[in-house]
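# Got a predicted model here, sequence first, then my questions.
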Amino acid sequence: MSFGQGGGGFGGPGGQGQGSGFGPPGSGGPAPDWGALADSAAAERRRKRRLFTIVGGAVATVVIAGAVAAVVVTTSGGDDDPSGSASKNQISGAESESGKGDPTFSSVAPPPDPRKLISSADTDPAPLTVDSFFPNAKITVDGHDYDRRATDSTDKCASAASTELAKVLKANDCTRLLRATYTRGDTAVTVGVAVFDNDGPAGRAAEQAVGNLESLPGKGVPEFCRATACRLTTNTLGRYAYFTIAGYADGKAVTTQDRATKEAVQDTGWYVYRRIMDRGREQSLKSTEQ
């Protein structure tokens, strides 16, 4: 910054006058004390640097506190503390300790994705039993009550399917087929879960599926859907393909407008979907406890 003639300096934006703000040269006034002016300017620069340092420090503290808040919310679980009081305490602590150095955080790996765990036998080692897929003697889905009447498990998947579906299961190396039959009034539905080594063959089996799952008779349920029209569904999740077949215990044919069988395949299919997802979630939680 110039303090001589022609500089804007402390005299405003310059222009016509030279050194304006302290009286033009030749006005008869006393000569400026250039040393005092230089000292004053230096002091002003030092004051601005101190102010910048203070403001910068305040901003840094806010950023650190914000980082603490994010970590607390992520690792402690917001649902457990909706009031946010734990986060506020942590922020307060970070601000009071800000002069002692940057805070450090322990890295906590998130639990594995349940869908990935159930996509391969290598990451899905939980037992493959009827109790793990069909544990409830009574289920209620969407307000509809069903009673479990029979269960079955076999490593010969083709033996529990029609000729067409048996070929598909065999071609994709199905390793186990678990079934359960449920009833609601005079409606009977068998749901089956076909197990594969990974999600590739499971997806192909569901896509190629023709024919039907063999219905499973049981307590109070005679053979059904053997020589009459019934409702079928096919789905896949992870390394599992699952099938339903619903009809009437008295052999009555199912029509496209039939509501009870439509609800039966939707309800039991949803139930099995949830059971497979729960399988993944349970194994994900166990992996974080080890």
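Thanks, I have it. Numbering: from 1, shown residues only.

# rest of the way, CA atoms for contacts and neighbours
Will do.

# What is the distance between stretch 174-185 and the centre of its chain?
Centroid displacement of stretch 174-185 relative to its chain, using CA atoms, centre = their mean, to the nearest Å, is 30 Å.

# for stretch 253-271, that is, sorry about that
Relative to its chain's centre, stretch 253-271 lies at 30 Å (CA atoms, centre = their mean).

# Show me what counts as buried in it.
254, 260-265, 267-269, 271 (16 or more other CA atoms under 10 Å).

# what does stretch 199-216 give?
Of all the residues in stretch 199-216, those buried under the rule 16+ other CA under 10 Å are 199, 201-206, 209-210, 212-216.

# Need the max-distance pair from the residues you listed.
Of all pairs drawn from these, the one with the longest distance (CA to CA) is Asp199 and Leu216, at 25.9 Å.

# What about Val221, how many residues nearby?
A count of nearby residues for Val221, using other CA atoms under 10 Å, gives 19.

# and what of the one 4 residues further on?
Neighbours of Cys225 under the rule other CA under 10 Å: 27.

# Do I have it right that it meets Gly251?
Yes. Here Cys225 reaches Gly251: they are 6.9 Å apart, a contact under CA atoms under 8 Å.

# And the helices in this protein?
Here the chain has its helices, by DSSP state H, at 34-76, 85-96, 114-117, 130-133, 163-171, 199-208, 259-289.

# Look up how far Val130 lies from Pro201.
Relative to Val130, Pro201 is positioned 22 Å away (criterion: CA to CA, to the nearest Å).

# and if you look at Thr61?
When CA to CA is applied, the distance between Thr61 and Val130 equals 57 Å.

# Quick one: closest of the helices of the chain to Lys156.
Put simply, out of these the one that sits nearest Lys156 is helix 163-171, at 8.9 Å, with distance taken as CA to CA.

# Can you tell me which helices and strands that closest one packs against?
helix 199-208 (3 or more CA pairs under 8 Å, 6 or more residues apart in numbering; DSSP states H and E).

# Which secondary structure elements does the helix it packs on sit against?
Helix 199-208 packs on helix 163-171, strand 231-237, strand 240-248, going by 3+ CA pairs under 8 Å, 6+ apart.

# before we go on, here's another structure to hold up against the first:
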Amino acid sequence: MRTGPAGGASPVPPARTPAAPERTSRSAPSPAKPAPAPAKSSGGPAPGSALAALGSTSGDTAAPLRSSKRTWQLIIGSLGVLLLLGICGLSSYFFMVDDPVGRDSRAADGAGAGVAPRDISSRTADPAPLTVKEVFPNGKEVLVDPEQSAYELLKTQQAEECDLVADGQIAAVLQEAGCSQFVRGTVRSPTGLYVATAGIVNLADEAGATSAREKIKPIVDGRKGRFLGLAAGRGTEAVTAASAQAGWHVRGHFLIYCVVAKSDGKTIGDQDLFARQILSDMIEVYLRGKVLDQRALTPSGPASPAGSD
């Protein structure tokens, strides 16, 4: 709490004190009434002089009263000045005391805001396994953009059997990269015309994840392996077909992938912008840009138990 000007409270002004010298200069004392001619003397003060007026007890009493009044005015004025100086000094004191406290508070806030994010460059630094709750926290939907309709979440799966994610040479690549578990979910597009399976694979480290990403493309192009979709009931079988389109990326020691297909089973053309948008929504925006970015900003905690839906 501040006092005086620093804290908003108006200081009490000093008592109005007329300036004695100025008043005296403007209004001189009345001369004393003439007295009978005194006997001649030598060495005394001249009649009517200041010394004579102050020392006189037999002349006009106005001068002593004015002198006494000026004395009290000076005293009151001095007290007012001292009071003002005291208020200003007190205000300065509280200002100086409050300032270090404010700096300490800001430093403490900065320390809290500057907590180092979680290192997700390897499973050694980030040992907590993925969970369905972390990857799909909304349960029944995947919200990519608050201004757009959500994807309907049909089914989720969390498991350690990494051969469920891919087959052929891709499965071997994931094993070599140290796959320990995965979490995936199958969604239906807002229009209902597409179905997709998107997931995150937990690998040993970032170097292995990056290497796996580079190895997968020639395997897919050569049809020597593919990512597998997760059927979630009637109308979703197409996501498990070999004709489904796939995309993948990495973030830290995780590999992110998505498989998309048309709900009616028709082949997706190379120029299908809707399929490309779904791949981008699931891989770039949601799993990489939201789920894993949030994991990287959350301090490490106790490992969550593994399980599956």
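Yep, that arrived. Here the structure is a predicted model, which is why all the values come from computation and not from measurement.

# Can you pull the TM-score for these?
With the length set by TM-score structural alignment, normalised by the length of the first structure, the two chains reach a TM-score of 0.58; 191 aligned residues with a CA RMSD of 2.8 Å.

# so who does the residue most central in space within the second structure touch?
Centre of the second structure computed as the mean C-alpha position; nearest residue by CA atoms, centre = their mean is Ala113, 6.9 Å away. Contacts for Ala113 of the second structure (CA atoms under 8 Å, 6 or more residues apart in numbering) come out as none.

# re earlier: quick one: the buried residues of stretch 253-271 of the first structure as a markdown table, columns for distance to Thr233 of the first structure too.
Putting those into a markdown table (distance: CA to CA, whole Å) gives the following:
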| residue | distance to Thr233 of the first structure |
| --- | --- |
| Val254 | 14 |
| Ala260 | 14 |
| Thr261 | 11 |
| Lys262 | 10 |
| Glu263 | 12 |
| Ala264 | 11 |
| Val265 | 7 |
| Asp267 | 11 |
| Thr268 | 10 |
| Gly269 | 8 |
| Tyr271 | 14 |
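
# residues near Gly280 of the first structure, how many?
Burial of Gly280 of the first structure is recorded as 23 neighbouring residues (other CA under 10 Å).

# quick one, what contacts the aligned residue in the second structure for it?
When the second structure is aligned by TM-score structural alignment, Gly280 of the first structure is paired with Ala296. The contact partners of Ala296 of the second structure, by CA under 8 Å, 6+ apart, come to 117-120.

# rerun that using 10 Å as the cut-off
For Ala296 of the second structure, the set of contacting residues under the criterion of CA atoms under 10 Å, 6 or more residues apart in numbering consists of 116-121, 126, 251-252, 290.

# Return the member of those nearest to Glu141 of the second structure.
Ranked by distance to Glu141 of the second structure (CA to CA), the contacts of Ala296 of the second structure are led by Lys290 at 14.5 Å.

# can you pull the contacts of that closest one?
For Lys290 of the second structure, counting by CA under 10 Å, 6+ apart, the contacting residues are 135, 144, 282-284, 296.

# I figured Ser263 of the second structure hits Ser189, correct?
Yes. Taking CA atoms under 10 Å as the contact criterion, Ser263 of the second structure and Ser189 are neighbours in contact, 9.5 Å apart.

# list residues touching both of those two?
The overlap between the contact sets of Ser263 of the second structure and Ser189 (CA under 10 Å, 6+ apart) consists of 195-196.

# For burial, what's the neighbour tally of Glu161 of the second structure?
Counted with other CA under 10 Å, residues neighbouring Glu161 of the second structure total 11.

# burial of the closest residue to Gln208 of the first structure other than its chain neighbours, as a residue count?
Closest residue in space to Gln208 of the first structure, ignoring its immediate chain neighbours: Val168 at 6.7 Å, by CA to CA, 6 or more residues apart in numbering. Counted with other CA under 10 Å, the neighbours of Val168 of the first structure add up to 22.

# Next one: the aligned residue in the second structure for Val168 of the first structure from Val165 of the second structure, what distance?
Structural alignment places Val168 of the first structure opposite Val173 in the second structure (criterion: TM-score structural alignment). To Val165 of the second structure, Val173 of the second structure is 12 Å away according to CA to CA.

# and what of Ser263 of the second structure?
With distances defined as CA to CA, the gap from Ser263 of the second structure to Val165 of the second structure amounts to 20 Å.

# More neighbours: which of those two?
Neighbours per residue, other CA under 10 Å: of Ser263 of the second structure and Val165, the larger number sits with Val165, 24 against 19.

# ok, Val221 of the first structure touching Thr183?
Yes. A contact is recorded between Val221 of the first structure and Thr183 when judged using CA under 10 Å, the distance being 8.2 Å.

# Which one of the helices of the first structure lies nearest to Arg148 of the first structure?
With distances scored as CA to CA, the stretch of the helices of the first structure nearest to Arg148 of the first structure is helix 259-289 (10.8 Å).

# The closest one vs strand 231-237, what angle?
If you take axes from the mean of the first three to the mean of the last three CA atoms, to 10 degrees, helix 259-289 of the first structure sits at 20 degrees to strand 231-237.

# would CSV of the contacts of Lys290 of the second structure with distance to Gln245 of the second structure be doable?
Supplementary listing: the contacts of Lys290 of the second structure in CSV, determined by distance: CA to CA, whole Å:
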residue, distance to Gln245 of the second structure
Val135, 22
Val144, 20
Met282, 13
Ile283, 13
Glu284, 16
Ala296, 29
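
# Closest one of those residues to Leu84 of the second structure?
Lowest distance from Leu84 of the second structure to the contacts of Lys290 of the second structure (CA to CA) belongs to Ala296, with 57.5 Å.

# mind checking how far the closest one is from Ala177 of the second structure?
Following CA to CA, the distance that separates Ala296 of the second structure from Ala177 of the second structure is 21 Å.

# Kindly report the same for Gln169 of the second structure.
12 Å.

# What of Gly265 of the second structure?
Distance from Gly265 of the second structure to Ala177 of the second structure, counting by CA to CA: 33 Å.

# hmm, back to that, okay, and the common contacts of Val221 and Thr183 of the first structure?
149-150, 248-249.

# Going through the residues you listed, which ones are buried?
149-150, 248-249.

# ok so, going back, which one of Gln169 and Ala177 of the second structure has more residues nearby?
The residue with more neighbours, out of Gln169 of the second structure and Ala177, is Ala177; 20 against 17, by other CA under 10 Å.
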